[in-house]
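Enquirer: please find the sequence and the predicted model below.
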Amino acid sequence: MSSLVEKIVLEPSPSYPLYTLATRHSIGPRDTYNSSDLVLICLHAVGCHKEAWDPTIDHLFNLERKSLHRHGRIREVYSIDCPNHGESAIVNAEILNTHYKDSWTTREYARAVYAFLMAGPTRGAKVDFRKRRIVVVGHCLGAVASFFMHELNPPIRLEAVIAFDPAFSPGLDYPDYREVFRKFQYWTWLRPSVWPSRKAALKDLRERPLYKTWDPAVLRSFVEHGLSDHPGSKYPEPYKFSGVVMSTTKEQEAATYRSDDFVGEPMEALRMTASKTPVHLIWGKIEDILPNHLKYTISNHTNLASVEYIEEAGHLIVQQKPRLVAEKIHDRILLLNSARAVL
């Protein structure tokens, strides 16, 4: 039994000026759900897109189908674009170029997710999420954005937050963060972004040191959903270029990394979130981006529901090990349901 997949568009409104695009994955029609079922909201990393979660979601639903538990089942998963990333970056291109060309904050992603969840039964997903049991699952940027959601009012009650490798610095007095974000900037500006076709892009990326570590399904999803027609395709022959380009522009990706919301403030946002909601941190222990001592500092200064360090994973755990990520999510859901059963 495969999951049902539906694309959702939340149009701009007075409360939020950008399009917010999402993908809904579900098992069965909505009228088969009960009040204990869970809704997962998946938020992606910088430079990625909502479909980066697709392989993880597939594995997660397979685990759900095999599971014997009947309380707190995962029946729906929504993966939501950051509005300046992926397909959303294309539909928002005009306003991004006008008002967000050199600046994008992590809080903006939190605002977009909040707008999506508060849209009500007549817009966007057409669901009253205030009546649902919501678990937010975030990676990198998406994890940090989930911490900032506590600032928005009226508040949305979350059952839990599961954060994979949230890349931020606890404060300005940690010099390592400068090197971390210097790496991010170099990576953004130097990475390949244009190819003559999707087939050529897939062949090229498979041979590059970083991308060859990605799970094949995630890489295929990136080529299918993270690339779009090159602007040169609009011209007539002989000037036409029918290639593809990354949907998230380098300018927007670099602006996202420059956000002040990655330094200092996420620490307090994490503390505030953890004081109200069970927060599970899951780190990749390979020191490819964030030094382990920063991970320990973040984890040890917060009242967390759980912390785990995965030996065989680095920062890009969602891209490299989607099956393992699904297993970790499923484990936390079982833990959440066990705690609820005790109550």
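Expert: Nice, thanks for sending it over.
Enquirer: from here on, just use CA atoms for contacts and neighbour counts.
Expert: OK.
Enquirer: assumed residue 9 was part of a helix.
Expert: No. Counting by DSSP: H, G, I helix; E, B strand; the rest coil, residue 9 falls outside a helix, being strand.
Enquirer: the structure to be compared is supplied as follows:
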Amino acid sequence: MPLTFEEYGFDPRPQFPFLVTLKRYPNLVTEQTGFTLILAHGTGFHKEVWEPIIERIFAESAKPNGLKIRDAWAIDAPNHGDAAVLNAALLKSGAYDITFSWENYSRAINLILAGLGTFTDGKNRLVRLDFANRRLVGIGHSMGAVSLALAHTFYPTVKFDSLVFIEPMLLTARHFKALKHDIKLHEIALARRDFWESKEEALTSFSTKGMKSWDKRVMKLFVEFGLRETTKDDPFNQPGVTLKCAKLQESSTFRDRTSQVLAFDFVESLCSGTPVHVIWGAIDDYIPARVKGDIHDNGFRGQLASIQRIAGCGHLAPLVQPDAVADAILKAFNSTVTTLTAKSRL
């Protein structure tokens, strides 16, 4: 069945300064008692890049004996995607030019799931949303995985039935020196192109350069939802399109080196109360194999519910191999549901 969505806004002020944007994707083939997926993206991306993965998961859930999945919710980080547009004035204040903490994303997720704010629909009408009695499954990529982990460290506590981390950036201070592109990422973000005459030109440019290995569906979604029309406040002096997540904000997000360490030190405790699964790309293109081993041994300390590796991709697995990532998520999810069902029979 075609993927449909509902758009929502979330305003947690005055408890938190940022507005947040999210989308609900209802699964039309299962009853309302199923699981709710909560999806958090990586640095430089936005909530819509999850759509091919959601579509695949929903299609598999429609099969006989498929998992009962109620819906999926994808959430923008406050300085990414549509949220960045809403928070433009605050982001231009200068307070977040040097470093944008990933804990801002964690807090946004926590507040949404705890309902500590007001929700509006796509027509800006107040609506009531309640996640309190839902069976939540968190799925995060890179920064999104760290943000989901740290969402547990805020109060009120949000309970997930299980968590799936894809290429999680759980790092210690010594790990940063081992990362293959670490000292360059914030510089690369600042140097990247951020103006095109049209979305069509941007798509052509992405298809022939750094994003050419991406799944074409994901690339189109990145262009459709990750770019906006320029305004008089932009420095380009001509009409066209630019990044919703300004390159200065992407760079400042890459500069955060605290959240990863906090999450590394926390995940063993997290595993004691929640099944946590990790999915890696088989190509160690950003996080070296020895660092991944240290994350397993000294971060999770052997407490993971499962570990999988996906052939033909590396750190950007959800963007390069979304179908394979969806299948791996379902495999991890299935193992958790089977275990919980078995325990309930004891």
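Expert: Done, it's in. Treat the numbers as computed from the prediction; the structure is a model and nothing was measured.
Enquirer: show me where structure 2 has strands.
Expert: 6-11, 20-26, 35-40, 69-75, 118-121, 126-127, 135-141, 162-166, 227-229, 241-243, 276-281, 306-310 (DSSP state E).
Enquirer: winner for burial among those strands?
Expert: Burial of the strands of structure 2 is given as mean neighbour count (mean count of other Cα atoms under 10 Å); strand 162-166 ranks first at a mean of 26.
Enquirer: gap between that one and the chain center?
Expert: What separates the centre of strand 162-166 of structure 2 from the centre of its chain is 11 Å, taken as Cα atoms, centre = their mean, to the nearest Å.
Enquirer: check stretch 74-82 of structure 1 too.
Expert: With Cα atoms, centre = their mean, you get 9 Å for stretch 74-82 of structure 1.
Enquirer: which residues of structure 2 does that stretch align to?
Expert: The alignment of stretch 74-82 of structure 1 onto structure 2 (TM-score structural alignment) spans residues 69-77.
Enquirer: quick one: the closest residue to residue 68 of structure 2 other than its chain neighbours from residue 243 of structure 2, how far?
Expert: Once flanking residues are discounted, residue 68 of structure 2 sits nearest to residue 34: 4.6 Å by Cα to Cα, 6 or more residues apart in numbering. Separation of residue 34 of structure 2 from residue 243 of structure 2 (Cα to Cα, to the nearest Å): 36 Å.
Enquirer: make a markdown table from the strands of structure 2 and add distance to residue 199 of structure 2 to it.
Expert: Formatted as a markdown table, the strands of structure 2 follow (distance: least, Cα to Cα, whole Å):
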| stretch | distance to residue 199 of structure 2 |
| --- | --- |
| strand 6-11 | 22 |
| strand 20-26 | 22 |
| strand 35-40 | 25 |
| strand 69-75 | 23 |
| strand 118-121 | 26 |
| strand 126-127 | 32 |
| strand 135-141 | 25 |
| strand 162-166 | 29 |
| strand 227-229 | 8 |
| strand 241-243 | 7 |
| strand 276-281 | 30 |
| strand 306-310 | 31 |
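Enquirer: which of those sits closest to residue 189 of structure 2?
Expert: Comparison of those against residue 189 of structure 2 by Cα to Cα identifies strand 241-243 as nearest, at 11.4 Å.
Enquirer: that closest one vs structure 1, mean deviation?
Expert: Here the mean offset of strand 241-243 of structure 2 against structure 1 after fitting is 0.6 Å, by mean Cα distance after the TM-score superposition for structure 1.
Enquirer: read off where that strand ends up in structure 1.
Expert: Against structure 1, strand 241-243 of structure 2 falls on residues 244-246 (TM-score structural alignment).
Enquirer: verify the stated contact: residue 228 of structure 1 with residue 248.
Expert: No. The pair residue 228 of structure 1 and residue 248 fails to qualify as a contact (Cα atoms under 8 Å) at a distance of 9.3 Å.
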